[in-house]
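>>> What shape does this take:
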Amino acid sequence: MAFIPVKSLMTTLELQFLHPQPRVILTNKMQIMSLHEKLGHLLVFLEECEKKENICEEMEGVTKKIREVSAKAEDYIEAELLEDRLTDTALQRLVEGVEELMIQITRNTNHLVNNSNPPSRGVGGSSQGTSMVGHSEELEKVMSQLLRDGCRPRQVIAMVGMGGVGKTTFAKTIYEDSIIKSRFDLLAWTTISHEYNKRQALLDLCRCIMPMEGGDLQLQLHRILSGKRYLIIVDNIWETEAWDDIQMCFPDNNNRSRILLTTRDRRIALHATSPGEYCHEMRFLNSSEGWDLFNQKFFDKEFLKNEFETIGRNIVKKCDGLPLAIVVLAGLLSNIKESIDEWEVVEATIINNLDEQVSTIFSLSYNNLPSHLKGCLLYLGVFHKDCDIPIKKLIRLWIAEGFVGTMSPSKRLEEVGRDYLQDLIDRSLIMVQRRRFDGKIKTCKMHDTLHELCTSKAKIDENLLYLETKGSSDRFRRFIGLGDRRWLSLKVAIPAFHLVINSGKCRSILCFNLAVNCDREWYLLANSLKKLRVLDLSKINFALGMPPDITDLVFLRYLAIASSNVLNCIPLRKNWNLQTLVVAEDDNGACRLPPGIWDLPQLRVHNGSVFQNPKC
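This next block holds a predicted model:
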């Protein structure tokens, strides 16, 4: 994807040269502004290229050249800034070289236009969450079984079906029902995912029903559930061994407690449910239900008439009643212009094969995204499947990566980022998971099928992402070469986590701690991490101090760490670009910030709160 390096170069120009308090003051600022404008035109060009189904070899070569030149230009600028040797003359030569390349591209392709106005938003998608359609009889049957008083022993009910058929939506409808809430003393939810992690499952359940404490989570959960009538949702379980393990935490109080699980594997459902208890197969939607679900994404119901209705119904029919396919396509079509031709292209692209259908639909939706949303969507791949993603953190990561425009005077960056998030929600590519007390979105999530496709595209197609889930307890045993990949996502699963990295291109490192206790030595060796923009080590307690290779980070924009003690290892006074600083509280409840922290001109977020820098 050429968009990422182009947008990254634009953000570097904005932060280093075009900011109100620039790092480098140029004598010819207009030349940088002209380059920035031309890069904006390139984004429009790339966006139109990716919408085309078949790109000729010449155009593929052009986009590859744009990617290479943009990346090389940014690398050169940052390398010179690191050595404090960037001169006006050298920068102007670089600008002239890039502009000459753009002139050649424009002359050879005749596709670049000077008007870089973003494409208009089509007929408008609904900002409301998609509610469950159909399954009324099944819902009534399951509700009846959950609430019936005659069966006192703990009972397990299973919902079985392929990915995207609506199992989680069905379970969530039950979980949020007012009658259900009134009849059970405690309700809790956990999503197991393909890689079973008992600690995470216990944390999810405990957070639903009690304040977090230290100690044995399984013992605490078992104790709080004892004597209570509870409903537990175990979503997306993949292995019988995982069920056998987690169900030991749920006591049988002989008081009509219930467990509702969802799975793709009927064998797991039959294994978990006792004889005589329900094991429900989630059916596909019929044509009427599919059309009703499709309609939910459109504000203007009158629009879906005549030719558009005919094409729309044909598209829904090709989805074979699979809800995920229907809502993603509806999200796509609600955001493209009112064009019969474009709707017909979508109709012709959909194939009657469920195994390939969702992948095809995801590609259609992705290619139709505005360029600024493509990077935002792919970046979700750094988060692990089935995890709740805090939107404040996500938006600030987007800002740090340069996906959120920094030149708009009318809106704060966080507001623009929320608009981007809502756009992806409207397109049914992201789901709202939790809301705050005031109704605003707190966390979001990707459907696991879409997450797999997103991760695959970021890893394989775009060569952006590297997922590391192993690590080593030996300092030099686990070696990974990132090549040109920009994002490294670490799943820390052992207390002493050691990794050797070979990369000069890495821009983001995010750690997700799944170890029971990770406060022992943590070792990271890398030949160069000086160009990092994002470093999230908030889940790691460094017993022996910060690894030496990740302390001199002058381009860092987002830093999250577990303790302010670690700040003593990082010369923050050099971090001119630092925008977000997240530090967990120290033992005494205070967060001690180093001297000079307020001298950083772009620091705007600390401990999750947006504040006014007194120096600004």
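
>>> Going by C-alpha atoms from here, please, whenever you check contacts or count neighbours.
Noted.

>>> separation between R418 and N368?
Distance of R418 to N368, computed by C-alpha to C-alpha, to the nearest Å: 20 Å.

>>> mind listing what's buried in the helix or strand containing F362?
Assessed by DSSP states H and E, F362 sits inside helix 354-368. Buried residues in helix 354-368, defined by neighbour count with 16 or more other C-alpha atoms under 10 Å: 354, 357-362, 364-368.

>>> Which pair in those has the greatest spatial separation?
With C-alpha to C-alpha as the measure, no two of the buried residues of helix 354-368 lie farther apart than L354 and N368, at 21.3 Å.

>>> helix/strand/coil for L524?
The three-state label given to L524 by DSSP: H, G, I helix; E, B strand; the rest coil is strand.

>>> Output the buried residues of helix 354-368 in CSV; the columns should cover distance to M210.
Compiled in CSV, those are given as follows (distance: C-alpha to C-alpha, whole Å):
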residue, distance to M210
L354, 41
Q357, 42
V358, 38
S359, 40
T360, 43
I361, 41
F362, 39
L364, 43
S365, 40
Y366, 40
N367, 44
N368, 44
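
>>> now, which of the residues you listed sits nearest H606?
Closest to H606, out of all of the buried residues of helix 354-368 and judged by C-alpha to C-alpha, is Y366, at 33.0 Å.

>>> so who does C319 touch?
325-326, 350, 352, 354, 357 (C-alpha atoms under 8 Å, 6 or more residues apart in numbering).

>>> Recalculate using a threshold of 7 Å.
By C-alpha atoms under 7 Å, 6 or more residues apart in numbering, the residues touching C319 are 325-326.

>>> So C206 belongs to a helix, correct?
Yes - according to three-state DSSP, C206 belongs to a helix.

>>> which one is it nearest to, not counting chain neighbours?
With C-alpha to C-alpha, 6 or more residues apart in numbering as the criterion, C206 has its nearest non-adjacent residue at 6.3 Å, and that residue is L221.

>>> mind checking how far the one you found is from S193?
On the measure of C-alpha to C-alpha, L221 and S193 end up 20 Å apart.

>>> So which of the buried residues of helix 354-368 is the closest to I425?
The closest of the buried residues of helix 354-368, once distances to I425 are taken by C-alpha to C-alpha, is S365, at 12.3 Å.

>>> That closest one touches L332, doesn't it?
Yes - judged on C-alpha atoms under 7 Å, S365 makes contact with L332 at a distance of 5.5 Å.

>>> structure for this one too, so we can compare:
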Amino acid sequence: MAYNLESLVQILDQILHPHHHHPLWLLDPNKGPQIVTLLEKARFLKDLFSESSCSAVSTGYGKQSLECRIRDAAYDAEDVLESHLSENSFKSERWELHFLPSGFGKNRRQFITSCLIIKARSKSEEHHCGVGEDLIQLKDRLTGQPSNALQVIPIVGMGGIGKTTLAQNLYDDPSVISHFDTRAWVTISQDYNKQNLQHVLLSLLSCVIGKPKDEMLGMSNDQLALCLHQALKGRRYLIILDDMWDVKPWDDTSRFFPDENNGSQIIVTTRESSVADYTGSGSSHHQMNLLKDDESWNLLHQKVFAPEDTCSPELEKVGKKIAKDCRGLPLSIHVIGGILSQAKTSQDFWSKFRIT
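Model prediction:
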């Protein structure tokens, strides 16, 4: 747990203070306060957890309560990072997180001396197991709808389960691209308020008309909304509203999406069932479930090993235990896979790496 917290602290610190020779992250100014708050919370919990000699923490309820707080903070961070990555992923390259541990010792806590590297990879490599079945189902809903009425499809699931990744794969799928006349994506985020409406409108309009956002900053929200509505009229569109925490953003924007009975679709990703109920068209929810144990291991294996590599039965046994410890969360498996892919593929090392 201490190692996971240290890793989280390093990720957040890298985002806020990228090395001047390697500006690894493009930080959205709107997300700065969120990430600062998360960094402070993660540092506090890391320090508190390290004081495990304290009886209130080291035994019983105290430790369980602390671990719950850590888990909640991690889920918050996953959502912020997921949405932060999604906004930068529509450039020429995507970014994959890797941890390069150094100074391994017998004690797992020594693993916290690590550095973060980010490796670019092409969009074609983004698809992974754990998304495949969901992707097939939603592609069919998007491109094979018998009704032409405007459909709103909420993707619902807990933080880190892969809602944004699934939406990205749909957004970039060639059959989906060819089915719609235009597409647009915006990440809403937890701290949405009326002042953020301009960001939402600018992001959507920029996607639809292909004009840089900074060239439209002088327009009022009413002007942006009118332009967006006019740009969408007469076209079959796909809109992705990512990371919606409450219904306010929907109330502010839904009237700008014309319903012309032409097969247009809107996808909303959210962890809140109440948001899905409010925005969805009838019984249209797509519930994302945790990965099964075999799916978790397949994903971890894919992250750690190249296609031509083999995994010994002994290593596979330990690896399956590690994958199970990730509790079915794809984002956790990606992070752990990044660590293991840079480490020694030995049963002895992997056994010490068990997550607790």
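
>>> Tell me how the two chains score on TM-score.
Once superposed, the chains reach a TM-score of 0.60 (TM-score structural alignment, normalised by the length of structure 2), with 238 aligned residues with a C-alpha RMSD of 3.2 Å.

>>> which residues in structure 2 does the helix holding F362 of structure 1 align to?
The counterpart of helix 354-368 of structure 1 in structure 2, using TM-score structural alignment, is absent.

>>> what residues does that helix touch?
50-51, 325, 329, 332, 350-351, 374, 453.

>>> Turn those residues into TSV, including neighbour count.
Shown next, in TSV, are the contacts of helix 354-368 of structure 1 (neighbours: other C-alpha atoms under 10 Å):
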residue	neighbour count
E50	19
K51	17
A325	27
L329	28
L332	28
I350	21
I351	16
K374	20
L453	17
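
>>> which of those residues sit farthest apart?
Going by C-alpha to C-alpha, the pair spanning those furthest: I351 and K374, at 23.9 Å.

>>> where exactly do the strands run in structure 2?
Per DSSP state E, structure 2 carries strands over the ranges 94-101, 114-121, 151-156, 182-187, 237-242, 265-270, 286-287.

>>> Can you list the buried residues in the helix ranked longest in structure 2?
Determined from DSSP state H, the single longest helix within structure 2 is helix 60-88. Buried positions in helix 60-88 of structure 2, judged by neighbour count with 16+ other C-alpha under 10 Å: 63, 66-67, 70, 73-74, 76-88.

>>> can you give me the helices in the stretch 51-200 of structure 1?
57-82, 88-109, 136-147, 167-175, 178-183, 198-209 (DSSP state H, counting those that start in this stretch).

>>> hey, which of these is tucked in deepest?
Mean neighbour count, computed with mean count of other C-alpha atoms under 10 Å, is highest for helix 167-175 among those, reaching a mean of 19.

>>> quick one: contacts of that helix?
132, 159, 161, 180, 235, 262, 282.

>>> and the two most separated of these?
G161 and I180 (23.3 Å).

>>> pretty sure K46 of structure 2 is touching A2, no?
Yes - K46 of structure 2 lies in contact with A2 (C-alpha under 7 Å); the separation is 6.2 Å.

>>> and S264 of structure 2, what pairs with it in structure 1?
In structure 1, S264 of structure 2 lands on S257 (TM-score structural alignment).

>>> Over to S341 of structure 2?
Match for S341 of structure 2 (TM-score structural alignment): S334.

>>> can you tell me how far that match sits from I246 of structure 1?
Distance from S334 of structure 1 to I246 of structure 1, by C-alpha to C-alpha: 42 Å.

>>> Looking at the two, which is more packed in?
Using other C-alpha atoms under 10 Å as the criterion, S334 of structure 1 and I246 rank with S334 on top: 24 against 18.

>>> was I right about the more buried one contacting R121?
No - S334 of structure 1 lies out of contact with R121 (C-alpha under 7 Å); the separation is 8.4 Å.

>>> which ones are touching whatever residue of structure 1 lines up with W297 of structure 2?
Counting by TM-score structural alignment, W297 of structure 2 corresponds to W291 in structure 1. Shown in contact with W291 of structure 1 (C-alpha under 7 Å, 6+ apart): 313, 316.

>>> hey, where'd the helices end up in the stretch 201-350 of structure 1?
Going by DSSP H, counting those that start in this stretch, the stretch 201-350 of structure 1 shows helices at 217-225, 240-246, 266-272, 287-295, 306-318, 323-333, 340-349.

>>> okay if I get these as TSV plus distance to N197 of structure 1?
TSV is the format used below for the helices of the stretch 201-350 of structure 1 (distance: least, C-alpha to C-alpha, whole Å):
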stretch	distance to N197 of structure 1
helix 217-225	13
helix 240-246	9
helix 266-272	17
helix 287-295	34
helix 306-318	37
helix 323-333	26
helix 340-349	39
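
>>> ok so, going back, of the helices of the stretch 51-200 of structure 1, which is nearest L13 of structure 1?
Across the helices of the stretch 51-200 of structure 1, closest to L13 of structure 1 is helix 57-82 (C-alpha to C-alpha), at 8.8 Å.

>>> elements contacting that closest one?
Contacts defined by 3 or more C-alpha pairs under 7 Å, 6 or more residues apart in numbering; DSSP states H and E place helix 57-82 of structure 1 against helix 3-13.

>>> List the contacts of the helix it packs on.
Contacts of helix 3-13 of structure 1 (C-alpha under 7 Å, 6+ apart): 36, 39, 43, 46, 67, 70-71, 74, 371, 375, 402-403.

>>> between that helix and helix 57-82, how big is the angle?
30 degrees (axes from the mean of the first three to the mean of the last three C-alpha atoms, to 10 degrees).

>>> could you check the distance from the match of W297 of structure 2 over to L81 of structure 1?
56 Å.

>>> re earlier: how about a markdown table for the helices of the stretch 51-200 of structure 1, with distance to F250 of structure 1 added?
Shown next, in a markdown table, are these (distance: least, C-alpha to C-alpha, whole Å):
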| stretch | distance to F250 of structure 1 |
| --- | --- |
| helix 57-82 | 53 |
| helix 88-109 | 63 |
| helix 136-147 | 16 |
| helix 167-175 | 17 |
| helix 178-183 | 18 |
| helix 198-209 | 11 |
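
>>> Run a quick neighbour tally on the corresponding residue of structure 1 for I155 of structure 2.
Under the alignment (TM-score structural alignment), I155 of structure 2 maps onto M159 of structure 1. For M159 of structure 1, the neighbour count with other C-alpha under 10 Å is 25.

>>> Spit out the contact partners of M159 of structure 1.
167, 261-263, 279-282.

>>> Name the nearest of those residues relative to K491 of structure 1.
Using C-alpha to C-alpha, the contacts of M159 of structure 1 come closest to K491 of structure 1 at T263, 24.1 Å.

>>> Quick check: that closest one touching V234?
No - T263 of structure 1 sits out of contact with V234 when judged by C-alpha under 7 Å, with a separation of 9.0 Å.

>>> hmm, what's the outermost residue in structure 2?
Residue farthest from the centre of structure 2, counting by C-alpha atoms, centre = their mean, is S55 at 36.2 Å.
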